[in-house]
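>>> my questions concern the predicted model and sequence given below.
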Amino acid sequence: MTKTLIGTPDEQPRKRKAPRLRDGVMKRGNTWSYVIRVKDPETGESKPRWVSGFATEDDAKAARDEARVRARRGEYIDRNAITVAAYLAEWIEGHAVEIKPHTLKGYRDMIRLYITPRIGTVRLQALRPSAITKFYRDLLTSGGKKGGPLAANTVKHVHTVLRKALTDAVLVDELLPNNPAERAKLPRVQATEPGMIWTPAQLRAFLGTTQEHRLYAFFHLAAYTGARRGELLNLRWTDVDLDKPQIHITGTAAVIDRQRVEGTTKSGRSRVVSLDLGTVKVLKAHRARQDEERLRLGESWKGGGAYVFTTGWGDPLFPDTPSSLMPKLIKTHNVQNPKAQLPHARLHDLRHIHATTLLLAGVPVHVVAARLGHADPAITLRVYAHVITEQAATAADVFAEALRSTA
């Protein structure tokens, strides 16, 4: 017995057509999907991989073609919904042990203050170079305090963190086929040339004014060795050999969350830095003064005599102490010497003055690099390229003079 359908053909129920798969692409509901076959590298078995959520058929086809190429190369990446914020949270925790505490804090700040608020909700695999470029531009114009501009150097630091994380997403976690941050456009950073903030005569004048201060030896050693602030604050008397004479730089000190922490040097390597006889005398006088302070305070002395540079009570110094003291000492000098004013300089500039003075005196780059603790002399060449250029300009005259002197 057959059933009779009532109504006109337009009123009769229609059978819903099943979605048709055409060359690996089909429409499901309001979005498009594609499917490719991917060979398992361990078993060799080929299995289908469905990827959905494309707005148009053309988008699905383009993604399909790209996925086919990667599958043939053995580079296919399974789809993952993890966001940029979620991945960075996992990434930073996974590196918490191996990254130095001060560097780790910097990474966390870059992620918390700049990356997560702006692109944290973006799906990691949807992050494109163009989106990262726009992200950098937005930071430049409105990424600072109260929506103001952010310094180009800070944007560069943000890029460094994001690039490192996305490199691991490619090479370690296999979530991305390539690193989109590598192809993003960074804002131009105006290069600054460290060097002779002060002349040697001005440096001598500053040290002369500082001579009566209990931390005079710190500024003297910073200027005469080129050591970093944290390296000097980590220095113990056991690291000082006044007979050879030299100091052994083994680590660094920093402040994280208001706590003084110690770790390895920036390069991760220790180094030996030679001393001149004048610096030996300065350190001997500093030790004698420290011994007097310890005897005067007796049981109130807290340091135990381990650290070279301490507070008046023997505690190891916080890094901010000499940094904040530097401008005060410069001001004192300028008040006492109105006709021989010193321009503003940072504590770190003593390191630059040391390096520049040696290079201009003709000390080989690799020797200067070793004193500064640069892992590669190429770093010294890059930072002090302007000094090397200045030397190169006089090379012809040096050669000609050498020949004339032998005539």
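Received the coordinates, thanks.

>>> CA only for contacts and neighbour counts going forward, please
Noted.

>>> helices of the stretch 51-200 of the chain, residue ranges please.
Along the stretch 51-200 of the chain, the stretches classed as helices by DSSP state H, counting those that start in this stretch are 57-73, 84-94, 101-110, 116-119, 129-142, 152-171, 200-210.

>>> buried sites along the second one?
With burial defined by 16 or more other Cα atoms under 10 Å, the residues of helix 84-94 counted as buried are 84-88, 91-92.

>>> in addition, the following structure is provided for comparison:
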Amino acid sequence: MTLSLGTMLGVARTSTKTRRPRGHIRRRGGSFQVLVYAGVDPLTGKDHYLTESTRDEREAQKILTRLLGQVDEQRNPRTKATLGAALDAWLRTHEAEETTLDGYRGYVRRTIEPALGTVSLAKITPQLLEEFYADLRRCRHRCRDGSPSVDHRTTVEHDCHTVRHKRRPGRPGRAPHDCATAGCVVVACPPHRCTPMAASSIRQVHWILSAALAAAVRWEWIRSNPADNAKKPKQRAPQPEPPSPAEAARIVAAAWEQDAEWGALVWLVMVTGMRRAEVVALRWSDVDLDEGMLAIRRNYVRSASRGIEKDTKTHQMRRISLDAETVTMLAEHWARCDEQLLAIDVQPTEQTFLFSYQPARDAPADPSAVTHRYGRMCTSLGIDSHLHALRHYSATELLTAGVDLRTVAGRLGHGGGGATTLRVYAAWVGESDRRASEILGSRMKRPGPAAP
């Protein structure tokens, strides 16, 4: 069979069109743009090109060779998606509890997206991440050195300098008065002051970025995870600051002076070392006064303005022994709860919450309200403390009294057989060890001549 010249030229044209050029250089004004085909974008389904520009024609040839090498070695990104798109996709698919996801979304919204959300995945490098962490160590808002700014008290549109006028009882409206005499409060947005982000928060930011970029690798958006090679923020050793025994005594006394239920809550946290979410989730079905035992089965947390009951932090139930004084205190608290409920014609049940702000006691006390109330009480006493410090107090007092590490870990609900307890309370474990050495030394008689 003989083909005509026209037919042969047509076949040649067809074969030439079907063969895609791997890369080329085109001139655009006074610069040279390098384009290298890198496959199909898995996110958009369109052709994906690696592009760079230069004004030097020789440099353009070098760029073309480098980009072709990246494609051959599969080191190139496969999409033009931004880091923000990767974070959104990861948050939609990541499996975790709702409260945990809310925390991740907060870090993404406040810290990561304003800084890196619009950056292409192809431009995320270990150096870029480490510079980002350095900025957060200097100022959590990543302000610019020397540039004046303001720390606004709210995110909505507002007047940065306002006066909150005091009004006489029963008098609506702004009656003429002297603000100085009436004690009106001037509210102003203060000038910005750099506040470094905590090391633990920066590590959390790093973990979120690493997890989102790892998902992008699994989805074949990028070839490698730049967070793997970035230097992780340092994890400082925990430094618990429990109140002293004298301060603890003052705190408990002040709590009982406010009201009996508040005193019972503070006392129970101090002697058991429970977490805030665990103590507000307690129901009377968890208390065995006859056996002197307390079962910790759940947490109560707030997420997106709604309450959630869930498992404990370690997803394990634990039982704590109660001393005789605490059993008596809880029995008295049970009697007060019964009296309160019967006064409003509500029958007490085992599902009634130990600590509640509702008359029917059918909802737990708000965790944030408990924290704020404790903070105000300590401030009025001149003690710098927070509610979680009572947990530290319980742990350190037990360890310095010689209680073994595993028992303390069990009461606190620490996992790992005491590894977490040892890491957090290493200084107090050392004190317990010194006391143990004195006990052994006092019980042994050293052989040999008597000491002069």
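Cool, the structure landed. Remember, it's a predicted structure, so these values are computed and weren't measured experimentally.

>>> tm score of chain vs chain?
Overlay of the two chains. TM-score (TM-score structural alignment, normalised by the length of structure 1): 0.76; 358 aligned residues with a Cα RMSD of 3.4 Å.

>>> before we move on, back to that, I'd like the helices of the stretch 51-200 of structure 1 laid out as JSON lines, including distance to residue 26 of structure 1.
Listed next are these as JSON lines, based on distance: least, Cα to Cα, whole Å:
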{"stretch": "helix 57-73", "distance to residue 26 of structure 1": "8"}
{"stretch": "helix 84-94", "distance to residue 26 of structure 1": "29"}
{"stretch": "helix 101-110", "distance to residue 26 of structure 1": "42"}
{"stretch": "helix 116-119", "distance to residue 26 of structure 1": "31"}
{"stretch": "helix 129-142", "distance to residue 26 of structure 1": "28"}
{"stretch": "helix 152-171", "distance to residue 26 of structure 1": "29"}
{"stretch": "helix 200-210", "distance to residue 26 of structure 1": "75"}
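
>>> map residue 322 of structure 2 across to structure 1 for me.
Residue pairing (TM-score structural alignment): residue 322 of structure 2 is matched to residue 275 of structure 1.

>>> so what's the residue count around the nearest residue to its match once chain neighbours are set aside?
Excluding the flanking residues, the one nearest residue 275 of structure 1 by Cα to Cα, 6 or more residues apart in numbering is residue 246, at 5.1 Å. The number of residues packed near residue 246 of structure 1 is 18, by other Cα atoms under 10 Å.

>>> show me what contacts the match of residue 322 of structure 2?
224-225, 245-247 (Cα atoms under 8 Å, 6 or more residues apart in numbering).

>>> narrow those to those in helices?
224-225 (DSSP state H).

>>> quick one: residue 253 of structure 2 from residue 380 of structure 2, how far?
Distance, residue 253 of structure 2 to residue 380 of structure 2, using Cα to Cα, to the nearest Å: 13 Å.

>>> what does residue 342 of structure 2 give?
Distance from residue 342 of structure 2 to residue 380 of structure 2, by Cα to Cα: 35 Å.

>>> just checking, what residue in structure 1 corresponds to residue 278 of structure 2?
By TM-score structural alignment, residue 278 of structure 2 lines up with residue 231.

>>> my guess is its match contacts residue 264. True?
No. Counting by Cα atoms under 8 Å, residue 264 is not a contact partner of residue 231 of structure 1; they are 9.0 Å apart.

>>> of these two, who's got more company?
residue 231 (22 against 17).

>>> confirm that that one sits in a helix.
Yes. Assessed with DSSP: H, G, I helix; E, B strand; the rest coil, residue 231 of structure 1 lies in a helix.
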